[in-house]
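Student: please find the sequence and the predicted model below.
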Amino acid sequence: MGGGPALKKAEDFGGTVRRIVALIRRDRFRLASVIGFGVLMVCGMLAIPAILGDATDLVIDGAAAGGVDFGALTRILGIATAIALATFAITVHNGRTIAKMAQHMAFELREEADRKVAALPLSYFDSRPRGEVLSRVTNDIDNLTQTVGQVTQRIVQGLLFLIGVPVMMLTISPLLTLVVVVTLPLTLLATRLIGRRSQPRFAQQWATTGKLNGHVEEMITGHQLVTLFGRREEGAAVFKRHNEELYEHTVRAQWVSGLLGPAMMFLGWFTYVLVAVAGGLQVAAGALSFGQIQAFIQYTGQFQNPLNMLAAMFGQVQSAVASGERVFELLDAEEQSPEPVAAAGALAAVEGRVAFEDVSFRYLPDEPLIEHLWLEAAPGQTVAIVGPTGAGKTTLVNLLMRFYDLDAGRITVDGVDVSTVERERLRRRIGMVLQDTWLFEGTIAENIAYGRPEATREEVVAAARAAHADHFIRTLPDGYDTVVESDEGGLSAGERQLVTIARAFLIDPSILILDEATSSVDTRTEMLVQQGMVALRRGRTSFVIAHRLSTIRDADVIVVMEHGTVVEQGPHEKLLAAGGPYARLYEAQFARPAVEEEEAVTAAPARA
């Protein structure tokens, strides 16, 4: 099969199986129905070989006596037919019931996964591709529940046969029963040996499936960037590598698990030969009748059938267990810190005084980012946060929103520690406009009203006008009812950003966070949006993260951050006069281009 990475062993195969069984047991009424009807079905199927054996003896004895009692034979065959029809009806009923059980399990797992995803911290999604998480919620849950639907009835039926068949065998011949049972350890040994080698390969198969889905999601989401920068060949090469890995892991898993089928077939034929030889000797000795040996051989087949079914389903079962492990890993992931029991009336009416008091935070334990930060914003103030990339600007507002928990210190709003306030209650008071716009599939009006679904059309239009988005919206084919079919939806980057700004206007927040909110609009639109922002910020505490310093000159306080620390703060003019880090940033953006232009103009006549 060629070389490959080291096999990743299943973390807890037995534990995963027990959890899957616990999921099945949740649907107790349907499970009890399946088991109850299954017992009746197995009893009927166990009775049929004995009945047919009696029919065989009736024919042989009648022929030896000179006449067959066809009336009795008809009654025996009629009973066998009725039992066969009843077992068929039970099989159909159990199949439908188990299908409902499997889909109910899928329904509950998806709901649990949805609740879990909502409760996970941002750090969980920061540390793994989105496609990997999506694969667990979709592919792995589907694989697990479909397998449960396909194998549950067979497993229940097989276990009942493995219990009932030896009992019927013992009533015919304890010696032949011993011959059959002796081969059982060989079957269990083959199952164990093959299972230990195939399970890690199935785990690799589904892990690689997650990687492939993650890469495909990235390539589709960033299709324009991939094409623009000429990275399609590289993306195709990565896809080919993941696809080849998936192919190899799947072939290995299926090939190894597929060895169990031939092994079971060989052991089955070996058992059949032993029974036939030993049974023939007993018939010749007069210890058994022809009908009894016929019935026993049929019971031998019924005893082997569950083992052969297990062999046929072995790979599928192991694949489902591997998917189950991935699903349970998601469901067991550590959630964000529990919500506090908020004090009555906490943040009922926010004035907007925000304070960062000796705040420390790091994403990785050995890489400090923010250390002992102090910062205060008075009600109604506009605080601009500037600094180089990686200084901690966006992290600062993420901490205020409680997307992450602090390592030390505290953040207060109106003197209330935000860690003692429910996240939802806190975030209802905060409006946020990000640099990366996000629109969902729906109308323009629904996207604007995302934070206030109950808003009237008049309120939506007023918010759009305040954000200077009303004009372009009315030029769309269906105006505010134009459907955005994807994150882009035919809108330009600037138009999408105006929609998100209108969304912030509509929720009327007490605290406003603008993270490069005008970075994707043209200069003229930026001026219009800035006018709207002035109106939006009036009476609200605002945090504005900006790289273009021209957009934050009117801020009450400009905070300069470097390496997670506030190195300078104050109004624009004061910081310029101080000649510190802010003045250097400002000079880098404005002064140097002007000097270069002046030098170019001065040098032009000399070159002429």
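Tutor: Happy to help now that I have it.

Student: please count neighbours and contacts with C-alpha atoms only from this point.
Tutor: Noted.

Student: find me whatever residue is spatially closest to Gly489, sequence neighbours aside.
Tutor: Val483 (7.8 Å; Cα to Cα, 6 or more residues apart in numbering).

Student: ok, that neighbour touching Ala445?
Tutor: No - contact criterion Cα atoms under 8 Å: Val483 and Ala445 do not qualify, at 9.0 Å.

Student: list the buried residues for stretch 395-408?
Tutor: Counting neighbours by 16 or more other Cα atoms under 10 Å, one finds that the buried residues in stretch 395-408 are 395-397, 399-406.

Student: what's the burial count for Thr602?
Tutor: 11 (other Cα atoms under 10 Å).

Student: which secondary structure element contains it?
Tutor: Here Thr602, judged by DSSP states H and E, is contained in helix 592-607.

Student: show me what the helix or strand where Val181 lies is packed up against.
Tutor: For Val181, the host element (DSSP H and E) is helix 174-182. With contacts taken as 3 or more Cα pairs under 8 Å, 6 or more residues apart in numbering; DSSP states H and E, helix 174-182 sits against helix 141-172, helix 260-284.

Student: okay, one more to line up with it:
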Amino acid sequence: MVQFIEVESERNNGCDEGTRPPWAVVGSPRIEEELFAQAFDKNIVRRIWTFLEPYRIKVAIAVAAVLICAGVQLLIPLIIRHAIQHAISPRGLDGSELLAAAGVFLVAILVNCAASHTQESMIGKMVELVLFDIRRAMFGHLQKVSLSFMDKTEVGRLMSRLQGDVSSIQEFLETSALSVGDIALLFGIVVVMLWLDFSLGLLTLTVLPVLFVVRILWLPSARNAFTAANETNSAANGALAEAIHGVRAVQSMDRQEVNFLLYDDKAHANLKTHLTAAKYAQVMVPIVDTLTGFAMAFVVIAGSKIMHGRIDVGVTIAFLFYIQRFFDPIRSLTLQYSIMQRAMASGKRLTEVLDVEIKIVDKPDAKALSPQMDGSVEFRNVTFGYDPGHPVLKNFSLKVNPGDTVALVGPTGSGKSSAMALVQRFYDVQQGHVLVGGHDVRDLTQESLGRQVAMVLQEPFLFTGTVLDNIRYNKTDATREEVIQAAKTVGAHDFIMKLASGYDAPLGERGGNLSLGQRQLISFARALVADAKILVLDEATANIDSHTEMLIQKALTKLLHNRTGLVIAHRLATIRRADHIVVLQNGEVIETGSHAQLMAMGGLYFKLYNLNYASFDDLAEEQTETTVQGGRQT
């Protein structure tokens, strides 16, 4: 697997602007998260079961415990009925029968307690293990997916799937086993009531059609209310996150009041929809309670008047207990319906991530790149594009000899970063070959290729941890002495020692407690410790001050010693040091040569240098086109 020296979070990994599909923007309707799905999707359940299967014994024990709890709840009213029947008999309840009834009741309570404890512990452990496995599977898969997928996927949505959607699955798994008990209890109560007295049982169940009619009328409006509440919640959270991340821009443009009003509107909309959703959620409770009261009234009236003399008091009291319990599973299953809908939508999104095709894979007979390889890099007639119909590189050829430093220059969108991404095989070419050490990168293992190609980006990415850990991120077995020597070589040692704990100083998120130049020097030290034969520098000196650039230029000289260097740069100070300079325009090589040779050609490079521009992007498009047409070289 290719190992990263730097990971850049806010770029499109070599995907030039305009190549991302139009639907990959925030808020686009095509990627709005689905909040609810169909209540049951057998394909999603089957995928969830693959994670449950290793724990099927725990599942069986939990379900058995739930069913035992349901059975005990069915048994307790029958015990009470038996005791009452004997208590009001002419001979009364003798002591032995009283003790027997009390003993059976106590045993039932103890069994219920043990079963309840078993179900809670089994379900809790099983769910946590399954969630752990799902998160591991998703994280492991996302580490391997092709960058073409990451180019068009919002990081925030991936985080949502790793966190929010997994939580929905957790809620579903925790309640599913209990739903088995609810269903068993519901049908059990119906069967027992009909068994105790068929006529009174049918009379009691006449309230159910009313409940079903109410539910049919209630569900569409409630679902719309819950969906609206989730949507406004997402909008409010998005506005909050955007304002926090952009607080510098907000304060610099004195937008605090305007932003507050915008957020206030979203917060009030969120409040309104949540109040509506709460109203629909709460309306079922009094309805169910009312129906419970009617059912109990039917039993009392029927037992005392309509069926007087045919139904004993014990049966009537047992019916009252069963009616009280009858509507509890109905409430629970109503809640489970919404939980299942959310779980099916979340499961669909999770499986979409797990099913993302890994396009960059090693061949079965892939060879490991030898550490003794010469470090040469060659592009042979390479054509490549993120969208195959719109190539970024067109018939691109370049040979870099071992130990040489080659600079790639050209306007944004000319294909510089794309060429470097192909060296590390982040993407595969559509045509041609990319060779490292004389081998096509598609014939090499990604792990061995990653060990020999180090990359330093324009925006260095540091991870949470110590300075020491960050420098040896790509070579975890590097000694402290090796790390210190690398830091001294690139000029980072002095400022590191000024930190509170030196090399053991903890870094904030993304190294936020260091300046950009300091972060870049640490990234150079990281590349030096990795000891790769090929070093790729992608705009590594673009966003730093002149003093830091001087330090980094010295570090570059030491970094590139005895290494093959591929440098993408706009600054002339970096370009002039290269052994060879390649000028790209629209994915094609238009000039090649050393600094002196390119100056003698009088082409685009000459134009840039004589106008004293700091960057190729500073040239007007018409100037670039005129120069290219007048001095094209290949």
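Tutor: Yes, it's here. Note that the structure is a prediction, hence the values are computed from the model and not measured.

Student: TM-score for the pair, please.
Tutor: Put the two chains on top of each other and the TM-score (TM-score structural alignment, normalised by the length of the first structure) is 0.85; 583 aligned residues with a Cα RMSD of 3.4 Å.

Student: and the angle from the helix holding Val181 of the first structure to helix 260-284?
Tutor: Helix 174-182 of the first structure runs at 170 degrees relative to helix 260-284, counting by axes from the mean of the first three to the mean of the last three Cα atoms, to 10 degrees.

Student: which residues touch helix 174-182 of the first structure?
Tutor: Applying Cα atoms under 8 Å, 6 or more residues apart in numbering, the contact partners of helix 174-182 of the first structure are 166, 169-170, 271, 274-275, 278-279, 300.

Student: for Ala235 of the second structure, what are its contacts?
Tutor: By Cα under 8 Å, 6+ apart, the residues touching Ala235 of the second structure are Lys266.

Student: that one belongs to a helix?
Tutor: Yes - looking at Ala235 of the second structure with DSSP: H, G, I helix; E, B strand; the rest coil, it is inside a helix.

Student: residue in the second structure paired with Glu424 of the first structure?
Tutor: For Glu424 of the first structure, the aligned residue in the second structure is Glu447 (criterion: TM-score structural alignment).

Student: number of residues surrounding its match?
Tutor: For Glu447 of the second structure, the count of nearby residues is 14 (other Cα under 10 Å).

Student: look up how far Arg425 of the second structure lies from it.
Tutor: Taking Cα to Cα, to the nearest Å as the measure, Glu447 of the second structure falls 11 Å from Arg425 of the second structure.

Student: same check on Asp151 of the second structure?
Tutor: Counting by Cα to Cα, the gap from Asp151 of the second structure to Arg425 of the second structure is 15 Å.

Student: Leu566 of the second structure too?
Tutor: For Leu566 of the second structure relative to Arg425 of the second structure (Cα to Cα), the value is 15 Å.

Student: and what of Lys152 of the second structure?
Tutor: From Lys152 of the second structure across to Arg425 of the second structure, the span is 18 Å (Cα to Cα).

Student: can you check Gly385 of the second structure too?
Tutor: Distance from Gly385 of the second structure to Arg425 of the second structure, by Cα to Cα: 13 Å.

Student: ok, now Lys416 of the second structure?
Tutor: Lys416 of the second structure sits 15 Å away from Arg425 of the second structure, going by Cα to Cα.

Student: can you check Thr624 of the second structure too?
Tutor: Distance from Thr624 of the second structure to Arg425 of the second structure, by Cα to Cα: 31 Å.

Student: ditto for Val356 of the second structure
Tutor: Distance, Val356 of the second structure to Arg425 of the second structure, by Cα to Cα: 18 Å.

Student: what of Met122 of the second structure?
Tutor: Taking Cα to Cα, one finds Met122 of the second structure at 46 Å from Arg425 of the second structure.

Student: ok, now Val467 of the second structure?
Tutor: 29 Å.

Student: got it, and Phe319 of the second structure?
Tutor: 72 Å.

Student: quick check: longest helix in the first structure by residues?
Tutor: In the first structure, assigned by DSSP state H, the helix with the most residues is helix 70-119.

Student: which elements pack onto that one?
Tutor: Counting contacts by 3+ Cα pairs under 8 Å, 6+ apart, helix 70-119 of the first structure is packed against helix 13-25, helix 28-65, helix 141-172, helix 290-331.

Student: let's have those helices in TSV, adding distance to Ala378 of the first structure and mean neighbour count.
Tutor: Putting these into TSV (distance: least, Cα to Cα, whole Å; neighbours: other Cα atoms under 10 Å) gives the following:
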stretch	distance to Ala378 of the first structure	mean neighbour count
helix 13-25	53	15
helix 28-65	59	17
helix 141-172	49	19
helix 290-331	42	22
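
Student: since that was my last question, I'll sign off now.
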